[in-house]
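Have a look; sequence and predicted model below, questions after that.
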Amino acid sequence: MRTHYCGQVNSQLIGQEVRLCGWAHRRRDHGGVIFVDLRDREGLAQIVCDPDRPEMFAAAEAVRSEFCLRVTGKVRARPEGTVNPNIASGEVEILCHAMEILNASATPPFQLDEENLSESIRLQHRVIDLRRPQMQKSMQLRYQTARAFRRFLDDAGFMDIETPMLTKSTPEGARDYLVPSRVHPGQFFALPQSPQLFKQLLMVAGFDRYYQIVKCFRDEDLRADRQPEFTQVDIEASFMAEGEIVTLMEELIRAVFREVMAVELPNPFPRLSYGEAMDRYGSDKPDLRVNLELVEVADVLKDVSFKVFAGVANSPGGRIAALRVPGGATLTRGEIDAYTQFVGIYGARGLAYIKVNDVTQLNETGLQSPIVKNLHEVALKAIVERTGAQSGDLIFFGADKSKVVNDALGALRVRIGHEKNFLNGNPWEPVWIVDFPMFDFDETERRWTACHHPFTSPKDGHLELLQSDPGRCLAKAYDLALNGSELGGGSVRIHQPEVQESVFKVLGIGDEEAQLKFGFLLDALKYGAPPHGGLAFGLDRIVAMMAGAESIRDVIAFPKTQRAQCLLTDAPNSVDEKQLRELHIRLRQKVETQVEVGKG
């Protein structure tokens, strides 16, 4: 039906006849000559309709916004002074010889170039929203990114192998989406949170390099960068050590950014241990574009008369960190109050500060703050020296449990860095975070939990710590962060059944429970399982970063809302009684709102 896409028509085609198909983006009647901007996925082309062809002109007069058209015409140069440099076809126009209305359109719910549309309206009318040029670009960017991943992995000898969508529920971590079985009454499949166990089984089966661009499902609370169903680039390889995996995955990300964005990322990426990242940045996915850093000061505050500081400094698990803001003494009281309110989101009960008016006077004259009188000179001197504070600076303090301080000051560091332009000027700052702890201790349940997942291998030399001191045991785990967001994470897996059983014991998973939940994996590991490891990249998040989108919903064709609903199809929805009977399900109570059957 067509010879070219609209956005591909250029000056090299002048004098040639072309056939274009697309939608009427805009129609303008200029005193007897009608101009139609025809749009398709590649861009716009200006169609000129003269009245000397009555049948064609009558069709053009009937055209309205979003009519689906086919146009035949001759390419010609635009008149001098009318070139549009903002579109690919801006040097030419098409003199229309024939126009066919393939389908009329109802009045769209919004104009495609309308700005500040509410997200609910956009998602309710997603088909029209996807016609908008920005969404077309985002979908093309997503395709190009997935293609770049595939090209690199194919060339590196990885095989694309599908794993099951209906699998076994292993309730560790996020909640599963459950699917009731009709033929096995009272039993359920689960949609996979990741292909983790199956890709490990593939390694045991001898497929030593696997990948898959795969949908995963988690029934969890949602944020801008989360969806109940999301896409990840899932990768696993055998006979590769931790450093080899990290190096290859780094080459992969560099290749993807080079191909898709024409961006050269650093070579090599910097690497930080988890402990160093938390100490310096309060985050295991630090934004290294921001120049500010946290400094530990608890050790010099143990004997001060300021009880808030002294109490935390002498408490196990407590942390007192300082964040120096160069030139921050000019911050207004209102700005400081706003920052105090901001850290409260992360559990901080306050935000102490010192304005450094004169760094040569370590007293209430040179240092302005309600807390200065309760800090002795030795402590003040150490704080100034460690932070590198100068006259005119401001120092913020966080004092609480380590997690609260890291979360609060880590977020404050990023906010102030971007608001006050404490940036290094680099648009992309990747960093590997390595040497994660194997376990976290859950104070509520009084038990150890896996930091990554229970199939992660301990670092060499740390195996004996599994029983003697799990809190000191480090893992062969690694995450890749970019500009403060996690792109992906992975680990070297446990390939020896006795080590896997030891980890289960630390996690409080007994032999019977382990066999019930993971028996198929434990059995497979007995048959000469090779050393293996891998990683999964979040495709949605990577594309959102490339597109500069505020939410991953802007780079997913048909996303869910933050309440896990599809406004386009009105899902989830209720089902009829017959379907429930076939699935051997009885609702415990009638509900007025929609019932989502098959969800855990």
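On my side now, so go ahead.

alpha carbons only for contacts and neighbour counts from here, please
Fine.

Could you grab the helix/strand/coil label for residue 448?
For residue 448, the assignment made with DSSP: H, G, I helix; E, B strand; the rest coil gives strand.

Now name the helix or strand holding the closest residue in space to it that isn't next to it in sequence.
Excluding the flanking residues, the one nearest residue 448 by Cα to Cα, 6 or more residues apart in numbering is residue 441, at 4.4 Å. Here residue 441, judged by DSSP states H and E, is contained in strand 439-442.

and here's the other structure:
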Amino acid sequence: RRPQALENVKFRSKFITYTRNWFTNHDFLDVQTPLFTVSSPEGARDFLIPSRLHPGKFYALPQAPQQYKQLLMVGGIDKYFQIAPCFRDEDPRADRHACEFYQIDCEMSFVEQQDIFKVVEDYIFDAVRDLSPSKTILENRIFSMSYLEAMENYGSDKPDLRYDMKLVDVLDIFARSTNEIFSEIAKDPKNNRIKAIKVENGDNIFSKTQMKNFENYVKQFGAKGLGYFQMKEDGLKGPLNKFFTESDLQEIIDRVGLKVGDVVFFGAGEKDTVLSYMGKFRIHLASIIEGLIPENLLAFSWITDFPFFEESDITGKIDFGHNPFSMPKGGISAFDNPNKFEIMSVQYDLACNGYEILSGSIRNHDVESLVKAFEMVGRTEEEVKVKFGAMYEAFQYGVPPHGGFAIGMDRFMMILKDEDNIREVYAFPKSGKAQDLMMNAPALIDVEQLDELHIQVKEEDEN
């Protein structure tokens, strides 16, 4: 009965009605796809449903309607959408609801990336104007940058552009320092990074205790340390001064754009580690500097050209970076690159205020190229036939070029309503432990029901 909770429920209803009308008015066909389906390679654990009629076999609730919507393109429906319920068994967090979520799911035939962008941008601008008129879109446009640019400049593939504080590359300057640690790191500019981040007037904002604690903050994300300079009337001051010549200190001032009162922090080490912890540090700084983030401002940016493959954190082997059905940039010949991690996909995300609110791609509509992609992560053509039989067979008859996207509806609403937790936009949210406290779910099941399903619950080992 809280007023804000009731307002959010009403807003959700208005948002869904508006969205359905918008896409229908733009000639998209609303098609409902099955909820009882097979496991899909979306990257999370499936919710499995045992079949009573087919003992030992299981349905999976869809993590996304990916295969179905591509089959609709093969079947001649060239503009599809639905408000799709999706189910993923992954740990909840502030911007990720437990168990289920909803996405504005779309697919279009005979399109290129810019055609997709046009549809999304038109919808976003209309929705913000009509549903959240108090919000302003930064520079009244949607920015665009590559994945590599986002990581190098912001340490994140979903950068918050409402404030500046870019990461600045200073490795070449530190290469000339007399500090052996810095000079050694700088010898390998391909695999290492030395990044600076400026805080305007930071010398007057942060206490000495805060400055020391910042090092402890980044260390929890793998940093070995955090250097800094304070910009005083007579130049840069700090524990690192003794390692640089006056000309090198002046070059740091010029490159970072320092003025009296500013503070600049430095992170150095292995590339991915530095970009990760400096990106997190940037967000942390913005959260504690009062008035830095403007109210009612939405900053959107496309993130493009994601790596097609990545190294699995679990197995250490090559795996898909994003959607395995994405088109490799350059077509099938891109797979000839001996360095598989240099292969890019025609994959795109849309970031808003530090959140990913959309993901999509131009699909790989060539069956030979599709099979080749799976072979490169260790799967045979026979496995593709078994796992994705419907798509494999349908693709034999010819497939129109197509692409699509999915907007995280709940996350987008959370941003528009200025909520810090996605649960606030649900009428019946799951708890932080993925429980429905009102219905007491999940719950134990009667033995009779388990027997019908040929299931036996294994007792947990107390040891």
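Looks like it arrived, so ask away. Keep in mind that this is a model prediction, so the values were computed, not measured.

what's the counterpart of residue 230 of structure 1 in structure 2?
Residue pairing (TM-score structural alignment): residue 230 of structure 1 is matched to residue 101 of structure 2.

Pretty sure that match sits against residue 87.
Yes: the criterion here is Cα atoms under 8 Å, and residue 101 of structure 2 meets it with residue 87 at 6.6 Å.

okay, those two: which has more neighbours?
Ranked by neighbour count (other Cα atoms under 10 Å), residue 101 of structure 2 and residue 87 place residue 87 first, with 22 against 19.

In structure 1, what residue corresponds to that one?
Per TM-score structural alignment, residue 87 of structure 2 is aligned with residue 217.

Determine the longest helix present in structure 2.
helix 3-25 (DSSP state H).

okay, and it goes to which residues in structure 1?
Counting by TM-score structural alignment, helix 3-25 of structure 2 sits on residues 133-155 of structure 1.

what's the mean gap between the matching stretch and the aligned bit of structure 2?
Stretch 133-155 of structure 1, aligned to structure 2 and superposed, deviates on average by 1.0 Å (mean Cα distance after the TM-score superposition for structure 1).

So the residue most central in space within structure 2 versus residue 442 of structure 2, what's the distance?
Geometric centre of structure 2, nearest residue: residue 356, 4.6 Å, by Cα atoms, centre = their mean. Separation of residue 356 of structure 2 from residue 442 of structure 2 (Cα to Cα, to the nearest Å): 29 Å.

ok, now residue 355 of structure 2?
Relative to residue 442 of structure 2, and taking Cα to Cα, residue 355 of structure 2 is found at 29 Å.

Spell out the residue ranges of the helices in the stretch 151-300 of structure 1.
196-204, 242-261, 274-281 (DSSP state H, counting those that start in this stretch).

Contacts for the second one next, please.
Where contact means Cα atoms under 8 Å, 6 or more residues apart in numbering, the residues beyond helix 242-261 of structure 1 that reach it are 141, 144-145, 148-149, 152-153, 263-265, 268-269, 476, 478, 491-492, 533-534, 546.

switch to 7 Å and redo it
144-145, 148-149, 152, 263-265, 476, 492 (Cα atoms under 7 Å, 6 or more residues apart in numbering).

out of residue 355 and residue 442 of structure 2, which sits in the busier spot?
For residue 355 of structure 2 versus residue 442, the count of surrounding residues by other Cα under 10 Å is larger for residue 355: 17 against 10.

With adjacent residues omitted, what lies nearest to that one?
With Cα to Cα, 6+ apart, the residue lying closest to residue 355 of structure 2 is residue 158, at 5.8 Å.

what number of residues lie near the one you found?
For residue 158 of structure 2, the neighbour count with other Cα under 10 Å is 23.

So what does it match up with in structure 1?
Per TM-score structural alignment, residue 158 of structure 2 is aligned with residue 285.

do you know how far its match is from residue 320 of structure 1?
Distance from residue 285 of structure 1 to residue 320 of structure 1, by Cα to Cα: 20 Å.

mind listing the strands for the stretch 51-200 of structure 1?
With DSSP state E, counting those that start in this stretch as the criterion, the stretch 51-200 of structure 1 has strands at 68-77, 92-103, 159-160, 177-180, 188-191.

Adding mean neighbour count and distance to residue 19 of structure 1, write those out as JSON lines.
Formatted as JSON lines, the strands of the stretch 51-200 of structure 1 follow (neighbours: other Cα atoms under 10 Å; distance: least, Cα to Cα, whole Å):
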{"stretch": "strand 68-77", "mean neighbour count": "20", "distance to residue 19 of structure 1": "4"}
{"stretch": "strand 92-103", "mean neighbour count": "20", "distance to residue 19 of structure 1": "9"}
{"stretch": "strand 159-160", "mean neighbour count": "17", "distance to residue 19 of structure 1": "38"}
{"stretch": "strand 177-180", "mean neighbour count": "20", "distance to residue 19 of structure 1": "48"}
{"stretch": "strand 188-191", "mean neighbour count": "20", "distance to residue 19 of structure 1": "46"}
